[in-house]
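**Student:** only geometry, no sequence info:
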């Protein structure tokens, strides 16, 4: 446990993940000091306007690993580098946060979990969509019992981008590329949080765009004893689907609209603790149509407040005060296991039992 309240952070990677989803929260909360950022950009100074004056831009990971003042390393590099960079950080005695997906294989995840335990360091994965307004709302509805016994759940994470972004590692056919490792990881983690581990997995992973090399369309079904959870994502969804649809034996809940924090962060809005951060507009609120104690309920459900920064508030509490870790590495490893099974299911075109 760290004895002072300020956590010095080294951020590995300053692409979209590091620049948009990590640095703003690390800069916004007083308990963190973003000391160093490693970027492979040939002109690191271009990022100076987005960083505080005390942040040093470096071009090697070793400049962070070898710095005794760094307490926490955040890995926001391409997916194929997550395992090796996290391993080096743990071996250097640092606490570690890894952007999703945790690793590319369960074996890699297990190695990091064992290494963190051996070095008595905090290891967590940035499953920030647990802290989104839409998922918090769906979770509250599911746990309220107002739908009765839940029998079917469907979640979407869609975009419309019919062209291939040249030079993007996410568009390559290499390991960890494609939208399944990107958007699918969020949907799997959310489903496991709601329903636990499935009995079986079946999946259809495809490349649909002309010239595409990596998965740009997925449908994954998690099978439970009395429940089916369908997770879908597409890069060719020009008309919006509901983000979430939940069917129970007493009613239905449906919600459109993705969490508003994404657009705010991409526009450079600084996260804050005010009442309007993560607040969804009314046209994003979900609709509940159900029956409770014989009474029909058909109306709008106000969205819960979302805040990705709650992840980093928790990490601060874990490191400085011994709080309980909200995103356990074992849970993130289970997400990777579902990904492995989904890829194999799609190749074999059959349902596979869930086995760790």
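**Tutor:** Sure, I can see it. Computed from a predicted model, the values in this text were never measured in an experiment.
**Student:** make it CA atoms for all contacts and neighbour counts henceforth
**Tutor:** Will do.
**Student:** tally of neighbours for residue 80?
**Tutor:** Residue 80: 16 surrounding residues under other CA atoms under 10 Å.
**Student:** Ok, residue 312 next?
**Tutor:** Count around residue 312 with other CA under 10 Å applied: 19.
**Student:** That one and residue 25 touch, don't they?
**Tutor:** Yes - at 7.4 Å, residue 312 and residue 25 qualify as touching, with contact defined as CA atoms under 8 Å.
**Student:** all strands for the stretch 251-356 of the chain, in order.
**Tutor:** Remark: strands assigned in the stretch 251-356 of the chain by DSSP state E, counting those that start in this stretch are 251-255, 286-292, 295-301, 352-353.
**Student:** whoops, I mixed them up, the stretch 51-200 of the chain
**Tutor:** Going by DSSP E, counting those that start in this stretch, the stretch 51-200 of the chain shows strands at 56-58, 72-75, 95-99, 123-126, 150-156, 200-206.
**Student:** Would you point to the one among these that's packed deepest?
**Tutor:** strand 72-75 (a mean of 28; mean count of other CA atoms under 10 Å).
**Student:** Against which helices or strands is it packed?
**Tutor:** Applying 3 or more CA pairs under 8 Å, 6 or more residues apart in numbering; DSSP states H and E, one finds that strand 72-75 contacts strand 7-12, helix 82-91, strand 95-99.
**Student:** The last one packs against which elements?
**Tutor:** Applying 3+ CA pairs under 8 Å, 6+ apart, we find strand 95-99 packed against strand 72-75, helix 82-91, strand 123-126.
**Student:** again with the first one
**Tutor:** Secondary structure elements in contact with strand 7-12, counted by 3+ CA pairs under 8 Å, 6+ apart, are strand 32-38, strand 72-75.
**Student:** Take this one as well and set it beside the first:
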């Protein structure tokens, strides 16, 4: 691809603010120009000025079918993701869509069928696999530095949105909005899950949205247990019910060690590694503090310029969607359900990190009582 990618944006809500910085960096590097933006009429002035867009429209089709748009960035509410992405791919555009890929498996399967015959690439959030910290952890796991992974835990949650009620309506929920990050990260590290069992429900039945009371209809609290085969399991805690937390949000336990991400997987702060042969925690500080969870747009642009396929695949996004949908079914039925979809576990080129730890700390010496130690 020569010259800047001509980008059309659909959706001018809160998420666009996060993407604005990424778009500006890409524009400054001569890689992107925003030719068209779609939003509500009241968003026209801010959207055009903030993105330096060529024009504004209230019709999504005007972006999708525009001859001066190469790729479409979809930042709408979740229920619109699949239909807009499908239309853009049918029009031969590249697509970056926020999570989730779709809200039903039928929609997602149809979307993947369109993506396979379209000349456009389909890249779906979350983009946690793109962070340098995630990839360093993955390389260490793949190279056997903690032995065979047998258990994992991931968590993402907060007190919940107050600006829109669709998060709490059918098609929304904490799994689609938050749990999708943890599930993408765990499956990105450990590969496809084979079964899921979950508990999900409404813990806070009434919320205040922009000063008015709304009834919560989608789950706002969930625990998801995953079976990765060969006795390896993972658990995800997620919800609009977690006020604060400080412990690592992503941990993988192997037969000879442990690796854990500091910070959230969408905002990592480095990682810690325990290896039995070393006998101490090794701290590796964050190497890319400016990395953003909107990195999928940059990744698509670079993949097109370099002639490579994106690391983020729609098959992985479909697999995560199936886990979330069947987690809800599992909670209703009270039993484990099989996961049928599969994806190719991503590989991260290059050797495992060889740099020295920033700090060695034997925490086992702080816990010498029952249950402590290594």
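**Tutor:** Here it is on my side, so go on. Please read all numbers here as calculations on a predicted model, not as lab measurements.
**Student:** Identify whichever of the helices and strands packed on strand 95-99 of structure 1 lies nearest to residue 112 of structure 1.
**Tutor:** Residue 112 of structure 1 lies closest, by CA to CA, to one member of those: helix 82-91, at 6.2 Å.
**Student:** Buried residues in the closest one, which are they?
**Tutor:** Across helix 82-91 of structure 1, burial judged by 16 or more other CA atoms under 10 Å covers 82-83, 85-87, 89-91.
**Student:** So which of the helices and strands packed on strand 7-12 of structure 1 is nearest residue 104 of structure 1?
**Tutor:** Closest to residue 104 of structure 1 of the helices and strands packed on strand 7-12 of structure 1 is strand 72-75 (CA to CA; 14.0 Å).
**Student:** Now do the closest one: which range of structure 2 does it align onto?
**Tutor:** The aligned range for strand 72-75 of structure 1 in structure 2 is 71-74, by TM-score structural alignment.
**Student:** can you give me the helices for structure 2?
**Tutor:** Counting by DSSP state H, structure 2 has helices at residues 14-28, 44-51, 60-64, 81-90, 105-117, 132-142, 174, 180-190, 296-306, 314-333.
**Student:** just those: most buried one?
**Tutor:** By mean count of other CA under 10 Å, the helices of structure 2 have helix 174 as the most buried, with a mean of 27.
**Student:** Now do the same contact list for the residue positioned nearest the centre of structure 2.
**Tutor:** Nearest to the mean C-alpha position of structure 2, counting by CA atoms, centre = their mean, stands residue 126 at 1.9 Å. Residue 126 of structure 2 makes contacts with 98-100, 180-181, 184, 293, as judged by CA atoms under 8 Å, 6 or more residues apart in numbering.
**Student:** Still touching in structure 1? Go through those.
**Tutor:** Counting by both residues aligned by TM-score structural alignment, their matches' CA atoms under 8 Å, structure 1 reproduces these contacts from the contacts of residue 126 of structure 2: 98-99, 181, 184.
**Student:** returning to what we had before: got JSON lines for the helices and strands packed on strand 72-75 of structure 1, with distance to residue 292 of structure 1 too?
**Tutor:** Shown next, in JSON lines, are these (distance: least, CA to CA, whole Å):
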{"stretch": "strand 7-12", "distance to residue 292 of structure 1": "48"}
{"stretch": "helix 82-91", "distance to residue 292 of structure 1": "47"}
{"stretch": "strand 95-99", "distance to residue 292 of structure 1": "41"}
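**Student:** coming back round to it: can you put the strands of the stretch 251-356 of structure 1 in a markdown table and add distance to residue 109 of structure 1 and mean neighbour count?
**Tutor:** Shown next, in a markdown table, are the strands of the stretch 251-356 of structure 1 (distance: least, CA to CA, whole Å; neighbours: other CA atoms under 10 Å):
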| stretch | distance to residue 109 of structure 1 | mean neighbour count |
| --- | --- | --- |
| strand 251-255 | 33 | 22 |
| strand 286-292 | 36 | 18 |
| strand 295-301 | 38 | 13 |
| strand 352-353 | 20 | 16 |
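**Student:** Identify whichever of these lies nearest to residue 12 of structure 1.
**Tutor:** strand 251-255 (35.2 Å).
**Student:** Mean deviation, the closest one versus structure 2?
**Tutor:** For strand 251-255 of structure 1, the mean deviation from structure 2 after alignment is 3.2 Å (mean CA distance after the TM-score superposition for structure 1).
**Student:** Show the contacting residues for residue 234 of structure 2.
**Tutor:** By CA under 8 Å, 6+ apart, the contact set of residue 234 of structure 2 is 151-154, 186, 225-228.
**Student:** follow-up on the earlier one: ok, so of the buried residues of helix 82-91 of structure 1, who is nearest residue 180 of structure 1?
**Tutor:** Nearest to residue 180 of structure 1 among the buried residues of helix 82-91 of structure 1, with distances taken as CA to CA, is residue 82, at 16.3 Å.
**Student:** circling back: export the strands of the stretch 251-356 of structure 1 to TSV and tack on distance to residue 55 of structure 1?
**Tutor:** Compiled in TSV, those are given as follows (distance: least, CA to CA, whole Å):
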stretch	distance to residue 55 of structure 1
strand 251-255	40
strand 286-292	41
strand 295-301	42
strand 352-353	48
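**Student:** between the ones you listed, which gets nearest to residue 331 of structure 1?
**Tutor:** strand 352-353 (18.2 Å).
**Student:** Show me what the closest one is packed up against.
**Tutor:** Short answer (3+ CA pairs under 8 Å, 6+ apart): strand 352-353 of structure 1 packs on strand 200-206.
**Student:** so the strand it packs on aligns onto which residues of structure 2?
**Tutor:** Taking TM-score structural alignment, strand 200-206 of structure 1 hits residues 195-201 over in structure 2.
**Student:** average offset between the matching stretch and structure 1?
**Tutor:** Stretch 195-201 of structure 2 sits 1.0 Å off on average (mean CA distance after the TM-score superposition for structure 1).
**Student:** that older thread, quick one: which of the helices of structure 2 is nearest residue 163 of structure 2?
**Tutor:** Closest among the helices of structure 2, using CA to CA: helix 14-28, at 9.1 Å.
**Student:** Next, count neighbours for residue 237 of structure 2.
**Tutor:** Per other CA under 10 Å, the neighbour tally for residue 237 of structure 2 reads 21.
**Student:** for it, what are its contacts?
**Tutor:** Listed by CA under 8 Å, 6+ apart, the contact set of residue 237 of structure 2 reads 154-157, 179, 222-224.
**Student:** now residue 215 of structure 2
**Tutor:** 168, 205-207.
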